[in-house]
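> my questions are about this predicted structure, shown below with the sequence.
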Amino acid sequence: MSMNKTERSAVFFEEAKKYIPGGVNSPCRAFLAVKDTPRFIEKANGSYIYDVDGNKYIDYIGSWGPMILGNNNPVVLDAVKEVIENGLSFGAATEKEITMAKLVCELVPSMEMVRMVNSGTEATMSALRTARGYTGRNKFIKFEGCYHGHSDSLLVKAGSGLIANGGAPDSAGVTEGCAKDTLTAIYNDFDSVQKLFEENKDEIAAIIIEPIAANMGVVPPNPNFLKQLREICDVNKTVLIFDEVITGFRIALGGAQEFYGVQPDMTTFGKIIGGGMPVGAYGGKREIMEMVAPCGSVYQAGTLSGNPVAMAAGITQLTYLKEHPEVYTHINKLGTILYEGLAELATDAKVSCRVNHIGSIGSLFFTGKEVTDYTSAKTADIATYGTYFREMLLKGIYFAPAQFEAMFISYAHTEEQIKETLKAAEVCLANL
């Protein structure tokens, strides 16, 4: 099955470039990192995605994670259809917001209160501001290669599309003043964290971390690393924030914090809590969240926060996950087959390659080194990944169009599709 037909996507891309920077509304979509023409998508269903040229692909992106039940899931879709009859947005309080908040607090071990926002970026930005307000301190620690959205102070050594598109890991337009309170540590290196605490005694408001890094490719934490962060935060009265935009409700129902048994003080979520609708959330301990206006002095607001359509989609998806634990059994089993299968095929093809995975998320790095942090992730050969990506796309397999993004498996994927993917990968890896 060859997918060479891209005429309409190419025409749309040229047209888009006249009106939208780079022709896309998010950099990774431009396919720059894989030197290809972005596919303009028309529809998605189950584990498939379809482009404007009529090509059909097995989808391993799932809108970057939220489509855990599969694309266009009928249960979620019905909930959305029902609620839009009453209006798309009110900018006022609704009962659905309470239902959603109670559900999130019930499912996530560390959550006592939650505030809805519209994206993961808003969630992380707001969580940090709240932590600063709560502690009265300005500085915070993030980790090289961890991406927490595009607010100014978080775009320091931020991984994700920034590395893949060859740009400097720090964005232009971020002032020195804004970045001066951002301290960067090395992921999986507790000594680097300790050193920052020693150098900035009583000045650190928060540590923010992806409990499983997934924006320098997938990099799981070393045993005890998260526990050590919990301990150092306790000793220094520092707020520990888990950015679970990717891992939340995916690694386990209660996220990575449930999986690893480490409770943060605050947690941020993204699109998965809205079934793919534009939504995010941040929350945590009651005493911290009561700092947020109108309760306290930390201001944060949004006309579309708690939007009724997003809430309906989110409540439906999270309730389904709560009532159907077999979703996790299924996606994790398929994850093992896919990622271990890819690793085996790379070894057979004598290709320098590392496959990192946990549950249903994973990444394939074209490097001979073990990938445990940002420095080792950057040893991956981007050009080789581009070749591999293009070959797989021609065979109808839609992986992430960048070396440093994660792949996602949904409940709609089947063992047959995983086998089909591995069959395609066998040929592509052998050709490398």
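Received, thanks.

> CA atoms for contacts and neighbours, from now on please.
Fine.

> quick one: the strands in the chain, in order.
41-45, 48-51, 56-59, 113-117, 139-143, 182-185, 204-209, 239-243, 266-269, 280-284, 354-358, 361-365, 397-398, 407-408 (DSSP state E).

> centre of the chain to the first one, how far?
Relative to its chain's centre, strand 41-45 lies at 21 Å (C-alpha atoms, centre = their mean, to the nearest Å).

> sorry, back to before: got CSV for the strands of the chain, with distance to Val34 and mean neighbour count too?
Output for these, formatted as CSV (distance: least, C-alpha to C-alpha, whole Å; neighbours: other C-alpha atoms under 10 Å):
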stretch, distance to Val34, mean neighbour count
strand 41-45, 17, 15
strand 48-51, 18, 20
strand 56-59, 17, 23
strand 113-117, 32, 23
strand 139-143, 26, 24
strand 182-185, 28, 20
strand 204-209, 28, 26
strand 239-243, 27, 28
strand 266-269, 28, 30
strand 280-284, 29, 28
strand 354-358, 19, 21
strand 361-365, 14, 26
strand 397-398, 12, 24
strand 407-408, 15, 26
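
> nearest to Ser305, of those strands?
Ranking these by distance to Ser305, with C-alpha to C-alpha as the measure, places strand 113-117 first at 4.6 Å.

> returning to that earlier point: so can I have JSON lines of the strands of the chain showing distance to Pro308?
Shown next, in JSON lines, are the strands of the chain (distance: least, C-alpha to C-alpha, whole Å):
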{"stretch": "strand 41-45", "distance to Pro308": "23"}
{"stretch": "strand 48-51", "distance to Pro308": "27"}
{"stretch": "strand 56-59", "distance to Pro308": "28"}
{"stretch": "strand 113-117", "distance to Pro308": "11"}
{"stretch": "strand 139-143", "distance to Pro308": "33"}
{"stretch": "strand 182-185", "distance to Pro308": "35"}
{"stretch": "strand 204-209", "distance to Pro308": "29"}
{"stretch": "strand 239-243", "distance to Pro308": "24"}
{"stretch": "strand 266-269", "distance to Pro308": "18"}
{"stretch": "strand 280-284", "distance to Pro308": "13"}
{"stretch": "strand 354-358", "distance to Pro308": "33"}
{"stretch": "strand 361-365", "distance to Pro308": "29"}
{"stretch": "strand 397-398", "distance to Pro308": "32"}
{"stretch": "strand 407-408", "distance to Pro308": "27"}
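
> then this one, side by side with the first:
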Amino acid sequence: MIDSWPTSARLWDRAKSSLPGGVSTGMRASMRPHPLFFRGGRGPVLTDVDGNDYLDYVLGWGPVVLGHGHPGLTEAVTRRLPDGATFGAGHELEYLAAEAVLDALPGMERVLWSNTGSEADQIALRLARAATGRNRFVKMTGHYHGWSDAFLLGYRPDADGRLDRAGTRGQNPAALSDVSLAPWGDLDAVGTILRDPAQDVAALFVEPVLCNSGVIAPPDGYLAGLRSLCDETGTLLVFDEVITGFRVARGGAAELYGVQPDLIVLAKALAGGYPVAAVAGRAAVLDQSLHGVVHAGTYNGNPIVLAAVKATVEALSEPGIYPAFETNGRRLADGMRAALERYDVTAAVNQVGPVVQVLPGLDRCDTFTQFLAGDQQWYDVLTVEMLRRGLFTLPGGRWYLSTAHSQADVDTTVDAFADSVSATVGTNGLPRGTLQDVG
């Protein structure tokens, strides 16, 4: 049992003198009990600066799909390093990595390299506008397409419970005039917007699995319905597969659900933890970059990250990878459900492949509205109890599995999860099953 993290606390205090909040991205500041510092990892295990080992379900907030220090990935990147970091010119890995990506995504004809999911979503929107001659776009409430001014709307309610306002201070409110919000799962609402000529919609952006807000699978026929509506109205359908791409299936959610979009945005699982993103799509759309659409980026397609892309995609092409992901994901989710039931805790557990979501306080979670009603205060306390027992997990309840996690790791995790639930609901004299802040 881990009681405290003194070295991490000391380093965090030092970091706060040079980094805002002592973190490199604001979301890490929400880690409980405070941000931890790590010195390295192997496979599914991370070791912090205090010498504690954890089974890692954060996985760099998703990208470390092969586990830490994967030999093939490490060797591919190491082999490239002596030849330089970037050239500002062409090299063979640009097309070799692109060919590997396209081989996994039937119907996609081109790949455009970028650096982050936020950047890739922005260029996808620009290409869609150029290809259609229209300006506006549609996104779903609860869906996340990066932190740019254009897209950060409808992801989380503001202090007044409103979803139709800027998602951050400092955001240009004028940028929000180009987007229409639709509720996830409601085809009629989307159809009303797309069929309105005054809406002038170039593209519909959607997470095909709502991973950012509950790991909610699409309702039956929903994605196919979106495809039909886009075909009817000449709107481009964009799957934001930053999370699902190369994770829920080799061909991502497009393969899993059998619906082909016009563009697919990829990032997290694409390079095993190295910083890269991409837009894959039809040639007629991506080739707009040859006809007046500006797409720039000094680091786009650099050989280091594309060596990582090629190695990661090849590793994920090995037989048995995705059946094992499904088996382990289901094993983890079922074990969590059993533990929660054992201690009379009301919580939903959603799972799609190797992505799992725990949703305390809910009997089920099929909608974004239900997701917002979850008891996050209770889960924050649970997160610390799991950390004490050697599980490194994300705030908010989402879990990622890597290819390095074994069934034995999952079983160990389920036992530690059950112990953590028991400790959490049994403190401060509260009756078991009471979901409130027990910290």
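Cool, got the structure. Note that the coordinates shown come from a computational prediction; the quantities given were computed from them, not determined experimentally.

> can you calculate the TM-score here?
Once superposed, the chains reach a TM-score of 0.94 (TM-score structural alignment, normalised by the length of the first structure), with 420 aligned residues with a C-alpha RMSD of 1.8 Å.

> closest to Leu88 of the first structure out of the strands of the first structure?
Comparing the strands of the first structure by C-alpha to C-alpha, strand 113-117 comes nearest, at 16.0 Å.

> that closest one maps to which residues in the second structure?
The aligned range for strand 113-117 of the first structure in the second structure is 110-114, by TM-score structural alignment.

> what's the average distance of that stretch to the first structure?
Superposing on the first structure and averaging over aligned pairs (mean C-alpha distance after the TM-score superposition for the first structure), stretch 110-114 of the second structure comes out at 0.6 Å.

> what's the offset of that stretch from the middle of its chain?
The answer for stretch 110-114 of the second structure is 19 Å, by C-alpha atoms, centre = their mean.

> and the contacts of that stretch?
The contact list for stretch 110-114 of the second structure (C-alpha atoms under 8 Å, 6 or more residues apart in numbering) reads 98, 101-102, 120, 276-283, 286, 297, 299-301.

> are any of those residues buried, and if so which?
Among these, the ones that count as buried by 16 or more other C-alpha atoms under 10 Å are 98, 101-102, 120, 276-282, 286, 299-301.

> need the max-distance pair from these.
Arg282 and Tyr299 (23.5 Å).

> show me what contacts Tyr222 of the second structure?
Contact analysis of Tyr222 of the second structure by C-alpha under 8 Å, 6+ apart lists 185, 187.

> so it versus Leu229 of the second structure, what's the distance?
11 Å (C-alpha to C-alpha, to the nearest Å).

> and for Glu326 of the second structure?
From Glu326 of the second structure to Leu229 of the second structure the distance is 31 Å (C-alpha to C-alpha).

> so which of the contacts of stretch 110-114 of the second structure belong to helices?
98, 101-102, 120, 283, 286 (DSSP state H).

> remind me, longest helix of the first structure?
The first structure, longest helix under DSSP H: helix 326-348.

> residue range in the second structure corresponding to that helix, please.
Taken onto the second structure by TM-score structural alignment, helix 326-348 of the first structure occupies residues 320-342 there.

> one more: stretch 266-284 of the first structure?
Matched against the second structure by TM-score structural alignment, stretch 266-284 of the first structure falls on residues 263-281.

> who are the neighbours in contact with the alignment partner in the second structure of Val371 of the first structure?
In the second structure, the residue paired with Val371 of the first structure according to TM-score structural alignment is Cys365. Cys365 of the second structure is in contact with 214, 216, 348, 350, 359, 371, counting by C-alpha under 8 Å, 6+ apart.

> pretty sure the last one is touching Gly214, no?
Yes - the criterion here is C-alpha atoms under 8 Å, and Phe371 of the second structure meets it with Gly214 at 5.9 Å.

> can you check which residues contact both of these two?
Common neighbours of Phe371 of the second structure and Gly214, counting by C-alpha under 8 Å, 6+ apart, are 359, 365.

> which of those two has more neighbours?
Gly214 (28 against 21; other C-alpha atoms under 10 Å).

> what sits against the residue nearest the centre of the first structure?
With distances taken as C-alpha atoms, centre = their mean, Ile246 lies nearest the centre of the first structure, 3.2 Å away. When contacts are counted by C-alpha under 8 Å, 6+ apart, Ile246 of the first structure is found next to 65, 214, 269-270, 272.

> and if we set it to 10 Å?
Taking C-alpha atoms under 10 Å, 6 or more residues apart in numbering, we find Ile246 of the first structure in contact with 64-66, 120, 210-215, 255-256, 268-272, 361, 406, 408.

> now, which of these lie within helices?
120, 255-256.

> okay, now the residue found closest to Val276 of the second structure once you drop the neighbours it is linked to in the chain: neighbour count?
Spatial nearest neighbour of Val276 of the second structure, chain neighbours left out: Asn115 (4.2 Å); criterion: C-alpha to C-alpha, 6 or more residues apart in numbering. For Asn115 of the second structure, the neighbour count with other C-alpha under 10 Å is 20.

> touching, Asn115 of the second structure and Ala267? I think so.
Yes - using C-alpha atoms under 10 Å, Asn115 of the second structure is in contact with Ala267, at 8.2 Å.

> mutual contacts of those two, please.
274-278.

> now, among these, which is nearest to Ile321 of the second structure?
Taking C-alpha to C-alpha as the measure, Ile321 of the second structure lies nearest Tyr274 of these, at 20.3 Å.

> give the contact list for the residue lying closest to the closest one once chain neighbours are set aside.
Residue nearest to Tyr274 of the second structure in three dimensions, not counting chain neighbours: Val305, with 5.9 Å by C-alpha to C-alpha, 6+ apart. Contact analysis of Val305 of the second structure by C-alpha under 10 Å, 6+ apart lists 76-77, 80, 85-86, 93-94, 97, 115, 270-277, 299, 311.

> same deal with Leu226 of the second structure?
Counting by C-alpha under 10 Å, 6+ apart, the residues that Leu226 of the second structure touches are 185-187, 190-191, 204, 206, 232, 235, 237, 259, 261.

> let's go with 7 Å and repeat that
The contact partners of Leu226 of the second structure, by C-alpha atoms under 7 Å, 6 or more residues apart in numbering, come to none.

> now do the one 5 residues further on
With contacts defined as C-alpha under 7 Å, 6+ apart, Asp231 of the second structure has no neighbours.

> gap between the aligned partner of it in the first structure and Lys195 of the first structure?
Using TM-score structural alignment as the criterion, Asp231 of the second structure maps onto Asp234 of the first structure. Between Asp234 of the first structure and Lys195 of the first structure the computed distance is 16 Å (C-alpha to C-alpha).
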